[in-house]
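> missing the sequence, but the structure's below:
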């Protein structure tokens, strides 16, 4: 019952979308490009699969130029449509921080995997934790799904039947 929302970027985004698809789950790709343009190009097949069997969304019309400023907009959109944000990997300059801050501003849950939270080269992670983000150990990953507000109420409703 968990829908993976990610940005179709290289790395963990690709893994998240592919894993959701391979396990029979659902995924939403939020693009920083128009719907007819995959970025990165190597995710073109993945984008087509998502458009056909899942959901791809973009705020950018066909022909709109791909610009670096598009990606923080995409990340804010992901925060807006998600019940929680789980930061799995990121660097000091990662666009992921835009999504984390927007999620916190919206009152959404933000979890930061401990490899990011404890990285001394990533200052924003510690600052997000001060504002309410929760550091997350790999061993706690499954437990966190019961803490996400929407999912918590859904699981409680199922227990009532």
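Now that the structure is in, tell me what you want to look at. Treat the numbers as computed from the prediction; the structure is a model and nothing was measured.
> CA only for contacts and neighbour counts going forward, please
Noted.
> how far away is residue 134 from residue 128?
In this view, residue 134 and residue 128 are 8 Å apart by Cα to Cα, to the nearest Å.
> Same question for residue 73.
19 Å.
> Against that first model, consider the following:
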């Protein structure tokens, strides 16, 4: 399942793309590494969150994993997100995908999704199908997590392909 999800995610990435992501997702990292290994040249930007939930800097973890996999990337401070230019694709993982297509993912996913939506930049979630949930989560969410409305999400990519929600 993981391999197929990674391969489907890598197919989203086209030569010349500027990808933006945040939080940490092994699936997103693997898809970017796979796309790079397939010879697609692209730029990767990772949002460096300023709040440190549980003392961890997930943006830095993601950037380190990408660099270890041979993918060059730049960290962008969360408060500079509005000034980013040239982004062609937003790509995040998910802790859960709700039945209406909303996502639960690490902070600052909501801010990133909203920015992509406002700029009409496609925003995809990449995760395995076992993360598709049938019910709503208990609210409030745990600290460090965001609820991203389905209206901000272009589609969810799993090992089964692309899933769009109404």
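Everything's here; your move. These figures come from a predicted structure and were not determined experimentally.
> Overlay the chains and give the TM-score.
Remark: TM-score between the superposed chains equals 0.48 [TM-score structural alignment, normalised by the length of the first structure]; 120 aligned residues with a Cα RMSD of 4.3 Å.
> Provide the count of other residues in contact range of residue 21 of the second structure.
Using other Cα atoms under 10 Å, residue 21 of the second structure has 29 neighbouring residues.
> And what about it, helix, strand or coil?
strand (DSSP: H, G, I helix; E, B strand; the rest coil).
> burial count for residue 96 of the first structure?
21.
> That one reaches residue 85, doesn't it?
No - if you go by Cα atoms under 8 Å, residue 96 of the first structure and residue 85 don't touch, sitting 9.7 Å apart.
> in the helix or strand where residue 117 of the second structure lies, what's buried?
Using DSSP states H and E, residue 117 of the second structure maps to helix 109-118. Using 16 or more other Cα atoms under 10 Å as the test for burial, helix 109-118 of the second structure gives 109, 110, 111, 112, 113, 114, 115, 116, 117.
> any idea how far the last one is from residue 147 of the second structure?
Going from residue 117 of the second structure to residue 147 of the second structure by Cα to Cα gives 15 Å.
> again with the first one
For residue 109 of the second structure, the distance to residue 147 of the second structure under the criterion Cα to Cα works out to 8 Å.
> And for the third one?
Separation of residue 111 of the second structure from residue 147 of the second structure (Cα to Cα): 10 Å.
> Ok, residue 67 of the second structure next?
Taken as Cα to Cα, the span from residue 67 of the second structure to residue 147 of the second structure is 28 Å.
> The two: who's more crowded?
residue 147 (20 against 15).
> which stretch of helix or strand covers that one?
strand 145-148.
> which helices and strands does that strand pack with?
strand 103-106, helix 109-118 (3 or more Cα pairs under 8 Å, 6 or more residues apart in numbering; DSSP states H and E).
> let's go with 6 Å and repeat that
In terms of contacts (3 or more Cα pairs under 6 Å, 6 or more residues apart in numbering; DSSP states H and E), strand 145-148 of the second structure is packed against strand 103-106.
> Verify the contact between residue 92 of the second structure and residue 125 for me.
Yes - counting by Cα atoms under 6 Å, residue 92 of the second structure touches residue 125, with 5.0 Å between them.
> what ranges do the strands span in the first structure?
3-6, 26-31, 55-58, 84-87, 109-113, 134-136 (DSSP state E).
> got the ones you listed as a markdown table, with distance to residue 47 of the first structure and mean neighbour count columns?
Output for these, formatted as a markdown table (distance: least, Cα to Cα, whole Å; neighbours: other Cα atoms under 10 Å):
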| stretch | distance to residue 47 of the first structure | mean neighbour count |
| --- | --- | --- |
| strand 3-6 | 12 | 20 |
| strand 26-31 | 8 | 24 |
| strand 55-58 | 7 | 18 |
| strand 84-87 | 21 | 22 |
| strand 109-113 | 26 | 23 |
| strand 134-136 | 29 | 20 |
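> Now the element after the helix or strand containing residue 156 of the second structure, going C-ward?
Using DSSP H and E, the element containing residue 156 of the second structure is strand 155-158. Next along the chain after strand 155-158 of the second structure, taking DSSP H and E as the criterion, comes strand 161-163.
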